[in-house]
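Q: 3D model of this:
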Amino acid sequence: MNKEKEYTLNQSTKQPVVIWVIFFATVISFMGLGLVDPILPAIAEKLHAVPSEVSLLFTSYNLITGIAMLITGVVSSRIGIKWTLLIGVILIAVFSALAGTSDSIWSIVSFRGGWGLGNALFIATALSAIVGLSVGGTAKAIILYEAAIGLGISVGPLLGGELGSISWRGPFYGVSVLMIIAFLVLLIKMPKVEKPRVKTSVLDPIKALKFPGLFRLGLTAFFYNIGFFTLMAFAPFVMGLDEHGLGYVFLGWGLCLAITSVFVAPKLQAKFGTIKSMCSMLILFALTLAAMGIWTDSSKIVIIAVIVAGLFLGTNNTLITTAVMQVAPVERATASAAYSFVRFIGGAIGPWMANKLAENFNSHMPFISGAIFVLLAMLVVLSGRKHLEHVDKIAH
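A: Purely as a prediction, here's the structure:
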């Protein structure tokens, strides 16, 4: 029995070098998301911007990321995975540095759009590369990818809080330096990977959405990401914490996200199935947002709720990503691009809408609205069960 366990462990850890190179770069890439979060109130204060204007840092980033997903397959199928990753990484490095030099909220918003272009080229290619090149099957590969995301998201806020306490520009420069390191590691260590035999077109991701299962998951992620980025973009403004405090809160959030994405999601999926587990996580996340909406004036409750939400977000992220990779009869890169195109549009709407609701109504409304959208995501999954039930059969 011990030999069997040892063999399984070795199989999950003995991945090709290229996988660990991409893993490292993915960690650094997603550190960029968390690095910025602790400085949102500071940017609003220093640049004399209202929260809805600051939220556009997420909106421009997600909007361009979503649209650019349509060209990721076109680029990677022509220049190869390695150079697509390298171009994505260097674009993030350049535009994050430019954001750090900016003196107006609108120039930062613009540079975040360029950052989103680099992000799209990197994350879509990284996911398909890890799934395609790893040892142990799709499910284990996605867990590895989600672990990299969770690690990056959890460490990012801590570093962002430390750098942000020195200057709000610090996290932007920090991202740039880290991405240059990732660029050098990929350039030196990543071997050349063969280009796909079939060159994809811009329309391929759009055509892939005709498959009901993939469309359902994309729509689910669209609504879910409105709630996700409501928490990311609005919660910092009601917690009443400085950069250090926000960094520690989102560190706890990210750790919960990382742990559940790796250890909890596979167990829930094996015991209850993907659909039931996903619906449960969406309901729990919606209830968490609702609690934040009811007790918005209590910073302690909001802080605890943000950290607890990481448990549900990490689990759901792994479940939905695994389902996307298995649900549509198209290439993984195309499925990833189609799904990401839809979900990032939701991520673009959520931050701006949340802060506008707060400005026009009150600080409770963004969280209540986010909870409603997450419940809509759950209903989309439930109503499309017949298109998704085969996912568990594939997984096993």
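
Q: For the rest of this, base every contact and every neighbour count on C-alpha atoms.
A: Fine.

Q: Which residue comes closest to residue 173 once chain neighbours are left out?
A: Leaving out its chain neighbours, the residue that sits closest to residue 173 by Cα to Cα, 6 or more residues apart in numbering is residue 97, at 5.3 Å.

Q: Following up with a second sequence; could you model it the same way so I can compare the two?
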Amino acid sequence: MGIGLVDPILPALAGQLDASPTQVELLFTSYLVVTAVAMLVTGWVSSRIGAKKTLVAGLALIVVFAAAAALSGSIGGIVGFRAGWGLGNALFIATSLAVIVGSASGGFAGAIVLYETALGIGIAAGPLLGGLLGTISWRGPFLGVSVLMLIALVATVVLVEPTPKPAERSRLREPITALRHRSLATTSVTGLLYNWGFFTLLGYSPFLLNLSALQLGAVFFAWGILVALFAVFGATMLKNRYGTLRSLDGALALIAVILLVIGLFPGNTLIVMIAVIASGAAVGLNNTLVTTAVMSISPVPRNVASATYGFVRFIGGGLAPFVAGLLAEHVGVRLPFLIGAVAVVVGAVLLHTVKRALDDADADAARAAEDAAAEQAVTEVPAVEEEAVLAEEALARDARTTGRHR
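A: The predicted structure is shown next:
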């Protein structure tokens, strides 16, 4: 929810704090670039203090820096506090995925769906709440994030079971050295290019829509609903039917076409609005499919893979909005979206260089599902046979009882 809470107030920030769109886009850049760099140390921290304490530390940082951003009086102050917010974000999101995967009873695939479901619901609800708070003051969404993260902090302290420290401590260089594995490096760069397009849309499209904070919140609420639905239901259905690579081809093609449409018709508010909402479907598919792909084909532990992937992709997400602002101011608003479309297409082409690894991961997942089904069938057969015997004995008893009564 914290990601989307701030999006509806971007134009209001520019107007009320006398800032240019490029300066406002620095809220994304400072936040995501710090998140990316901090991803390199999340495993090192978690392996020394434990996953639960890392989650708590991350949430506490977000509470403090989101509140500080709300109390700030300048765009520079908010940008600076967003950087501290990004540090907390990195500690939380990298560790939370590992904790969910480790504790969920539905297995790895089920844990990813659970994780993306939570993200989807939050992404959908965040902009609507942000729009409502933004009608009161631009400070409202920042305070809202702080309160939400405080609730999450208390819930984590009370409800999450203590996690033991890993037997072996992570080393600082592990996320970087993991990039020597071609499959992980390639998928991570695809994530960077996709995020370049996605955060161009997320960060700059509010300036094209010319809507109030509440109206922007409603638009991104509809967008978030599609993110949630396609992350949970669409991604699983398409992956099972067409495989990871073909499903990602379709999702990446869709987001590229949407960016192209916005780039061609940036002055048409209705077209931009429809395109933004429709992009939720592509974003939901990509979030689940790329996360699953990275975790499936990576030859390194999942916590290291998560940190490596997060580092690379958030670099793209952080730089894209700032570059979009500069290009829009000095060249024109079309160019950032056209560049975003090209970046996504290049990412899709690059993904095909690891086709064999993705296909092998799909085959392994299918075999694991078959083995699980077979194991379940084996355990169910004796139970069915026992029930049949008990039913026959009950019928026999009923027959004897009936005979005695006669």
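
Q: Need the TM-score from the superposition.
A: After superposition, the two chains reach a TM-score (TM-score structural alignment, normalised by the length of the first structure) of 0.91; 366 aligned residues with a Cα RMSD of 0.8 Å.

Q: picking that back up, for the residue nearest to residue 173 of the first structure, what is the corresponding residue in the second structure?
A: Aligning on TM-score structural alignment places residue 97 of the first structure opposite residue 67 in the second structure.

Q: before we move on, back to that, can you name the next helix or strand after the helix or strand harbouring the residue nearest to residue 173 of the first structure?
A: Element membership for residue 97 of the first structure (DSSP states H and E) is helix 81-101. Sequence order places helix 105-133 as the next helix or strand after helix 81-101 of the first structure, per DSSP H and E.

Q: what range in the second structure does whatever helix or strand comes next after that next one sit on?
A: Per DSSP H and E, the first helix or strand lying C-terminal to helix 105-133 of the first structure is helix 138-166. Under TM-score structural alignment, helix 138-166 of the first structure corresponds to residues 108-136 of the second structure.

Q: sorry, back to before: pull the number of nearby residues for the match of residue 97 of the first structure.
A: Look at residue 67 of the second structure: counted by other Cα atoms under 10 Å, it has 22 neighbours.

Q: which residues does it contact?
A: Contacts here follow Cα atoms under 8 Å, 6 or more residues apart in numbering; on that basis residue 67 of the second structure touches 142-143, 145-146.

Q: How about residue 82 of the second structure?
A: Contacts of residue 82 of the second structure (Cα under 8 Å, 6+ apart): 27, 30-31, 65-66, 69.

Q: still contacting in the first structure, which of those residues?
A: Contacts conserved in the first structure for the contacts of residue 82 of the second structure, counting by both residues aligned by TM-score structural alignment, their matches' Cα atoms under 8 Å: 27, 30-31, 65-66, 69.

Q: filter those residues to the buried ones?
A: Neighbour-count burial (16 or more other Cα atoms under 10 Å) is assigned, among those, to 27, 30-31, 65-66, 69.

Q: returning to what we had before: return the closest of the kept ones among the contacts of residue 82 of the second structure with respect to residue 2 of the second structure.
A: Nearest to residue 2 of the second structure among these is residue 66, at 9.4 Å by Cα to Cα.

Q: Tell me how far that closest one lies from residue 199 of the second structure.
A: Separation of residue 66 of the second structure from residue 199 of the second structure (Cα to Cα, to the nearest Å) stands at 20 Å.

Q: what's the spacing between the spatially closest residue to residue 282 of the second structure that is not a sequence neighbour and residue 27 of the second structure?
A: Distances taken as Cα to Cα, 6+ apart put residue 251 closest to residue 282 of the second structure, at 4.9 Å, once the chain neighbours are dropped. According to Cα to Cα, residue 251 of the second structure stands 27 Å off from residue 27 of the second structure.
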